[in-house]
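>>> Following is a predicted model, sequence given first.
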Amino acid sequence: MTAMAQSRKSHRGRRQFSTCLLLLLTLTHSVGSDAGALPLGRTAASIATASGSNSNNPENNVCLSNMKNKNGQCVIPRGGSSAARASDPGTLSESLKVLGITGAMVYLKDQFSTAAAEWWVGAQTTRFLLAGAVAGIVSRTAVSPLEVVATAQMVRGGNKGLVGELSSLWASEGLKGFFKGNGANCLKVAPTRGVQFFAFEKFKLSLVKWKRQSMGVAEDADVSLSPLERLVAGGFAGMVASSMVYPIEVVKTMLTMYPGKYAGIGAAFRGLLAEVGPRGLYAGLTPTLIAMFPYVGVEFMIYETSKIAIEAFLKEKSEDGAFVALPVIISLGLGALAGAAAQTSAHPLDVVRKRLQVQGINGNPVLYKNTFDCFAGVINKEGFTALYKGLGPACVATIPGTGIAYITYEFMKGVLNLSSV
């Protein structure tokens, strides 16, 4: 019997018990009367009538004050005055009402719990999105100071090293400066990473189904993907995710470069719309989409291909041939390697994207018409090496950031009972 079936059986059992309890209490109340076999509360007059005694006899009408109900009747429970205890039928009726409401609440709670459990089991999309979002937030917050320095160097250039930039940032803005724009960054990276991981899993699954059909094998046959196929799946996943959340990326850049200008994320959105219009929210989108294909594709390809190869090696070397989970330190190293390779391959496009985002804002001149014009302009004015400005801090941020993201993602997959192809 599956866990879900056992859960349903347990819920049905609790509902049946609640129903039986209510029926029993109702029947007990209905048969309890003055002459009944199960009197829950009897008056002095009813006792006298049932026994044939004279109700006018003072000895039979003795009633303690604390034995009278709200109507002034003397209530003598079964067992006589020597075992007398007050029992108010009105109070019993109210108790039954409370029990009925409680039973209904238990029933509704069980129904809701069952429906929620069934939805969660089938909500694979939501679980993948959640796992990716948590991975993105944790990793990006951990490397926020390095992200701030990398963004500053890509936009304005400069020859300060990483330590010099961090020291200058600490001296001018303190600890707060290390996390400026991080709110917008997390607001961007949570859906971005969530969509990336989810779309990557879906693209891989589609490729596996296509390969099975082209090979003419069963639907559940074991089919593996090549590194190139994983690169393609990751590339498209990166493009889909970036196109969905790109305006938040622009806002994050503004908050990082001009922290005193906008009061917050909402103010930055309104300021951008006022200065450059809706078009400004998508400045630099073309190089972003071009960059995301190799960036995310290379990252996913290197990480997953290496991970699968190492897991196969560990399984082969194990005594019983059982699956061996990848150690955390190896996952961190593979994520770092994947992040460094991805950042290096896409960094020139990242520089162009940042330059296009800030032009025309906060007094910055509009220097470039489009992506290709920006490439040519940066190379002519600053040299080819300008396309790699900020690569050091970017890699330093990407290496631990990507490693932390994959560790968190693998952890969340275990918590949410998810698996990959």
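Arrived safely, thanks for sending.
>>> from here on, contacts and neighbour counts on C-alpha atoms
OK.
>>> residue ranges of the strands in the stretch 201-350 of the chain, please?
With DSSP state E, counting those that start in this stretch, there are no strands along the stretch 201-350 of the chain.
>>> The most centrally placed residue in the chain and Lys97: what is the separation?
Nearest residue to the geometric centre of the chain (C-alpha atoms, centre = their mean): Leu130, 3.5 Å. For Leu130, the distance to Lys97 equals 43 Å [C-alpha to C-alpha, to the nearest Å].
>>> picking up where we left off before, nearest residue to the residue nearest to the centre of the chain in space, ignoring adjacent ones along the chain?
Nearest non-adjacent residue to Leu130, counting by C-alpha to C-alpha, 6 or more residues apart in numbering: Gly194, 6.3 Å away.
>>> Please identify the helix or strand for that neighbour.
Following DSSP states H and E, one finds Gly194 within helix 182-215.
>>> Tell me the buried residues in that helix?
Buried residues in helix 182-215, defined by neighbour count with 16 or more other C-alpha atoms under 10 Å: 182-205, 207-209, 212.
>>> Please apply the same query to stretch 322-340.
Buried residues in stretch 322-340, counted by 16+ other C-alpha under 10 Å: 331-340.
>>> gap between it and the chain center?
Between the centre of stretch 322-340 and the centre of its chain there are 23 Å (C-alpha atoms, centre = their mean, to the nearest Å).
>>> And for stretch 109-124?
That offset, for stretch 109-124, works out to 16 Å (C-alpha atoms, centre = their mean).
>>> What are the buried residues along it?
Neighbour-count burial for stretch 109-124 [16+ other C-alpha under 10 Å]: 110-111, 114.
>>> repeat for stretch 161-179
Residues of stretch 161-179 classed as buried by neighbour count (16+ other C-alpha under 10 Å): 162, 165-166, 169, 177-179.
>>> Format the buried residues of stretch 109-124 as JSON lines; extra columns: secondary structure and distance to Gly297.
Compiled in JSON lines, the buried residues of stretch 109-124 are given as follows (DSSP: H, G, I helix; E, B strand; the rest coil; distance: C-alpha to C-alpha, whole Å):
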{"residue": "Asp110", "secondary structure": "helix", "distance to Gly297": "45"}
{"residue": "Gln111", "secondary structure": "helix", "distance to Gly297": "44"}
{"residue": "Thr114", "secondary structure": "helix", "distance to Gly297": "40"}
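>>> now those as TSV including distance to Ala263?
Below are the buried residues of stretch 109-124 laid out as TSV (distance: C-alpha to C-alpha, whole Å):
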residue	distance to Ala263
Asp110	46
Gln111	46
Thr114	45
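>>> and the comparison structure, right after this:
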Amino acid sequence: MATTTTPPPTTEKGTGMDGQKEKGLRPGNHPFVVPQFTGKDYASFCLAGALCATITHGSMTPIDVIKTRIQVDPALAHHSLLSGGRVIVANEGARALLTGFGPTAVGYLVQGGAKFTGYEFWKKQLVQIAGDQDTAVAYRTAIYLGSASIAEFFADIMLTPLEATRIRLVSERGYATGLVSGFARMSREEGLRGLYAGFIPILCKQIPYAIGQFTMNELCHELVNRSMTDEKRKSLSPTVNVGITLSCGVVAGFTAAILSHPADTLLSQINTGHGPTGSMPHRLKVLAQQAGFRGLFAGLGPRMIMTAGLVSGQFTVYQGIKDALGAPPGLEIHKETSLV
């Protein structure tokens, strides 16, 4: 993932960062080099992704509580982030804004590790399938989309039960005292079917979210890279690089929120037992028809604010942890730049 504006150095005789061997083709005068990430590299990606996701999502718990309540509680449906928060605090106390913190922190710990590692892994695989630099660059957007989608699919298998527990804790006051008791109650009363009732909706939410998050971040970094010379890019200060990462993350966050919000609304409805019985596609169709366009985008403003902070924070923390661990940069396939 392009979270830095400075390409890593390469050396002659087919070696790259830290002397790792690179393999690929050399069409014309454009070397096609693909870094061969080690198990240690992927472990670093996983740890950085897990920590950046759980830190940012955990810190956003109060906003997420308000957003979810706006989506599922008719009495709060027309409230803003601030007014909705005031109503919740007035009626239930400030502690209510931290409801679901446990499932959020744990869920996104495992999801973040799997998603960021999977994105790095599948992007590399798809670049290798492309076979040469010109093809990889020409289809870079498809590579971003495919990598994000595949990585998110597997990450959501781990996230779904914990997300279902979080939504139930937020939407039903007194349902359980926390993560363990809430998860145990859902498992006991509803079984695996209940824990994974929102799997299809969460895929519909999280895959567009991941697409917006990673693809827009890559494209924003490409625009930044193409707006300056190699010399200027290499001379940027750490502060400027962090500013670029944050700015690209904000744009990516807005995109992710808009693309995924309708499914996020449906997911909240499904996990609170709303809608008819029947197959999941039927339930989603009926709920979407009942909500209408305006209802599907209820709470979008608060979620855009939350998601902009989440995504920009995640990329910044992710890069910082990777740097601290000595992990190599992710694979870059920006136009008019080398593959790494």
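Okay, I see it. Quick caveat: nothing in here was measured; it's all calculated off a predicted structure.
>>> From Val31 of structure 1, how far out is the residue nearest to the centre of structure 1?
Distance, Leu130 of structure 1 to Val31 of structure 1, by C-alpha to C-alpha: 57 Å.
>>> before we move on, what about Arg270 of structure 1?
73 Å.
>>> How about Leu285 of structure 1?
According to C-alpha to C-alpha, Leu285 of structure 1 stands 79 Å off from Val31 of structure 1.
>>> Likewise for Ala376 of structure 1?
In terms of C-alpha to C-alpha, Ala376 of structure 1 sits 96 Å off from Val31 of structure 1.
>>> From the buried residues of stretch 109-124 of structure 1, pick the one nearest Ala241 of structure 1.
Using C-alpha to C-alpha, the shortest approach to Ala241 of structure 1 within the buried residues of stretch 109-124 of structure 1 belongs to Thr114, at 33.1 Å.
>>> my guess is the closest one contacts Arg8, does it?
Yes: with contacts counted by C-alpha atoms under 8 Å, Thr114 of structure 1 reaches Arg8, the gap being 7.0 Å.
>>> Would you map the helices across the stretch 151-300 of structure 2?
179-195, 199-210, 216-226, 230-234, 238-271, 280-296, 300-325 (DSSP state H, counting those that start in this stretch).
>>> which parts of stretch 295-310 of structure 1 are buried?
So stretch 295-310 of structure 1, judged by 16+ other C-alpha under 10 Å, has buried residues 295-307, 310.
>>> same question, stretch 284-293 of structure 2
284, 287-288, 291.
>>> Next: stretch 14-24 of structure 1.
Across stretch 14-24 of structure 1, burial judged by 16+ other C-alpha under 10 Å covers 15, 18, 22.
>>> okay, that stretch sits on what stretch of structure 2?
For stretch 14-24 of structure 1, there is no aligned range in structure 2, judged by TM-score structural alignment.
>>> sorry, back to before: run through the residues that contact the residue nearest to Leu130 of structure 1.
The contact partners of Gly194 of structure 1, taken as C-alpha atoms under 8 Å, 6 or more residues apart in numbering, are 128-134, 136.
>>> what about burial for the residues you listed, which qualify?
128-134, 136.
>>> And the contacts of stretch 371-378 of structure 1?
Contacts of stretch 371-378 of structure 1 (C-alpha under 8 Å, 6+ apart): 284, 286-287, 352-353, 355-356, 367-368, 384, 386-387.
>>> Correct me if wrong: Ser144 of structure 1 contacts Lys176.
No: counting by C-alpha under 8 Å, Ser144 of structure 1 sits too far from Lys176 to count as a contact (10.7 Å).
>>> Mind listing the shared neighbours of these two?
Counting by C-alpha under 8 Å, 6+ apart, Ser144 of structure 1 and Lys176 have no common neighbour.
>>> Now check structure 1 for the residue matching Asn225 of structure 2.
That one, Asn225 of structure 2, aligns with Glu311 by TM-score structural alignment.
>>> How many neighbouring residues does that match have?
16 (other C-alpha atoms under 10 Å).
>>> That one and Ser331 of structure 1, how far apart?
To Ser331 of structure 1, Glu311 of structure 1 is 11 Å away according to C-alpha to C-alpha.
>>> I'd say Pro201 of structure 2 and Gln269 touch.
No: Pro201 of structure 2 lies out of contact with Gln269 (C-alpha under 8 Å); the separation is 9.9 Å.
>>> shared neighbours of those two, which are they?
Counting by C-alpha under 8 Å, 6+ apart, no residue touches both Pro201 of structure 2 and Gln269.
>>> Just the buried ones from the contacts of stretch 371-378 of structure 1?
So, by 16+ other C-alpha under 10 Å, the buried ones in the contacts of stretch 371-378 of structure 1 are 284, 287, 352-353, 355-356, 368, 386-387.
>>> distance of the equivalent of Phe154 of structure 2 over in structure 1 from Glu249 of structure 1?
Residue pairing (TM-score structural alignment): Phe154 of structure 2 is matched to Val240 of structure 1. Separation of Val240 of structure 1 from Glu249 of structure 1 (C-alpha to C-alpha): 14 Å.
>>> Looking at these two, which one has more neighbours?
Legend: neighbour count by other C-alpha under 10 Å for Val240 of structure 1 and Glu249, higher for Glu249 (22 against 19).
>>> And the host helix or strand of Gly103 of structure 1, what does it pack against?
Here Gly103 of structure 1 is covered by helix 89-122, with elements defined by DSSP H and E. Counting contacts by 3 or more C-alpha pairs under 8 Å, 6 or more residues apart in numbering; DSSP states H and E, helix 89-122 of structure 1 packs against helix 3-31.
>>> for the helix it packs on, packing partners?
helix 89-122.
>>> Structure 2: matching residues for the following helix or strand past the helix it packs on?
Using DSSP H and E, the helix or strand that follows helix 89-122 of structure 1 in sequence is helix 124-142. Per TM-score structural alignment, the counterpart of helix 124-142 of structure 1 in structure 2 is residues 41-59.
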